[in-house]
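Colleague: Below are the sequence and a predicted model; questions follow.
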Amino acid sequence: MKTYILLVFSLLGIAMFSHAQPTQVDKNLVVEDDLLTEEKLRDFQTLTQQKVTEFQRYLAIISDPTQSDEVRELAIENAEKLFLPGAAMQVGTVKKQTLIQEYPLSIYLRRLKNLEKKYFDVSITFYDLAMVGDWEKTQTGYVTTATYFQHFKGKGKDGKIAYEDKTIKHLDVDLRNRRDPFYEEHRWTVLLGNIRVAEVQPKKSAL
């Protein structure tokens, strides 16, 4: 029986991101309060990777029918806090051809929980660390893209795999000075955004 420890999102070392950021100036010595140092941007790349990992843990819990309903509901609640309002999730499946559908994140998480009605056992695992791109400056802050790799298995009551695939997904990431949903104060904060399917690989005969 699979077991998980549900963690309320609390990353070690996150406090370092709450400190006041050094004031930046442009080449004309004009103060630019919306700029971060290269060191801080690298720190936020690391934080983004940690947030993606935390989201992946929640997905594994939500999809696991052996977990209590209370634990799975808490995982849904905490997963939604990692994202921008209105974020959407693309889902890809491969049978005769690749089918990609898009759902609001809240609906996707509910559908994920309800997969227990379709499969006797569901397993979502992740291989390789999420890759986080360089930050691009915008008028409101910074944006980048994270890429993660997901392996899905759904088994029937006979224990045989009914459906399996590997999916590569791109995840929008938004960094700006905003009201942090966990600490309830304004700070430079990373929130995740829309998730897009980049590639779906069907189960291979060798598996």
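Modeller: Alright, I've got the coordinates. Numbering: from 1, shown residues only.
Colleague: For the rest of this, base every contact and every neighbour count on C-alpha atoms.
Modeller: OK.
Colleague: my guess is Ala60 meets Phe126, correct?
Modeller: No - Ala60 is not in contact with Phe126 according to C-alpha atoms under 8 Å; the separation is 9.4 Å.
Colleague: Put this next to the first one:
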Amino acid sequence: MSSFFFSTTSPPKARYLIPPPLDYETVLGILHNETLLHQVLYPELYSTLVQEDEDKIGREKRPAPSTAQPDPTVSLSLLSNGISCIEEMPLGFTATTIYTLSTSPDSSATSPDPSSLNQAPPSSSDPTLYLEEHRSLRALKPITRWVTHAEGPILKTRNLLRFLEEASAGKGGLGKDIDHAAALARASLYSLPAGKTDKFKDE
């Protein structure tokens, strides 16, 4: 269908503090690991029913192994300083979420160019690292007039922030065992309260 019938709406850019000691290269490596990132953003596609293991201490709940495949309606595209996540929906609707890294508290609110792959990364020595979220929804024009964007991080972003928090605590063996790291991501999404990500919001 022609773009004549569609329009795009976007909420303001959101920024979240990334917990130390995670640095630029480490977080960019997570964002560029498509296998791991897909499981972090969409754990419901990989986690089956939670199974209980009994030991001498008691019962321990953990997510059961899953052999789910990535959702074909979701595509991830690498950017020089982040990643673009595009979700295709019925009627030609498209939801795009772009995650980029920034070390500047006053960076521009302009959305990044998804085709740009030649930008030089900022210095990893900067002590403050931010995750920036740029969202947009492409839909039929009559519908976009009524679209409202909820405040606060969307589910994918909450999942990613929880995983980064878990990684910052030195857990998961990132870079050594993708399967183990992904399993830890799913476990952390079950155990951490949703409100815990609020402390990373950049006011």
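Modeller: Happy to help now that I have it. Source: prediction; values computed, not measured.
Colleague: And the TM-score between these chains?
Modeller: Counting by TM-score structural alignment, normalised by the length of structure 2, the TM-score of this superposition works out to 0.29. Behind it: 102 aligned residues with a C-alpha RMSD of 5.7 Å.
Colleague: Give me the neighbour count for Glu52 of structure 2.
Modeller: 13 (other C-alpha atoms under 10 Å).
Colleague: List the contacts of it.
Modeller: Residues touching Glu52 of structure 2, when contacts are defined by C-alpha atoms under 8 Å, 6 or more residues apart in numbering, comprise Arg59, Glu60, Lys61, Arg62.
Colleague: in which helix or strand would I find it?
Modeller: Following DSSP states H and E, one finds Glu52 of structure 2 within strand 50-54.
Colleague: try Leu192 of structure 1
Modeller: Assessed by DSSP H and E, Leu192 of structure 1 sits inside strand 186-202.
Colleague: helices and strands around that strand, which ones?
Modeller: Helices and strands in packing contact with strand 186-202 of structure 1 are listed as helix 38-62, strand 88-94, strand 161-179; criterion 3 or more C-alpha pairs under 8 Å, 6 or more residues apart in numbering; DSSP states H and E.
Colleague: ok so, going back, columns neighbour count, secondary structure and distance to Arg138 of structure 2 on top of the contacts of Glu52 of structure 2, output as JSON lines?
Modeller: Putting the contacts of Glu52 of structure 2 into JSON lines (neighbours: other C-alpha atoms under 10 Å; DSSP: H, G, I helix; E, B strand; the rest coil; distance: C-alpha to C-alpha, whole Å) gives the following:
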{"residue": "Arg59", "neighbour count": "11", "secondary structure": "strand", "distance to Arg138 of structure 2": "46"}
{"residue": "Glu60", "neighbour count": "11", "secondary structure": "strand", "distance to Arg138 of structure 2": "43"}
{"residue": "Lys61", "neighbour count": "14", "secondary structure": "strand", "distance to Arg138 of structure 2": "40"}
{"residue": "Arg62", "neighbour count": "19", "secondary structure": "strand", "distance to Arg138 of structure 2": "38"}
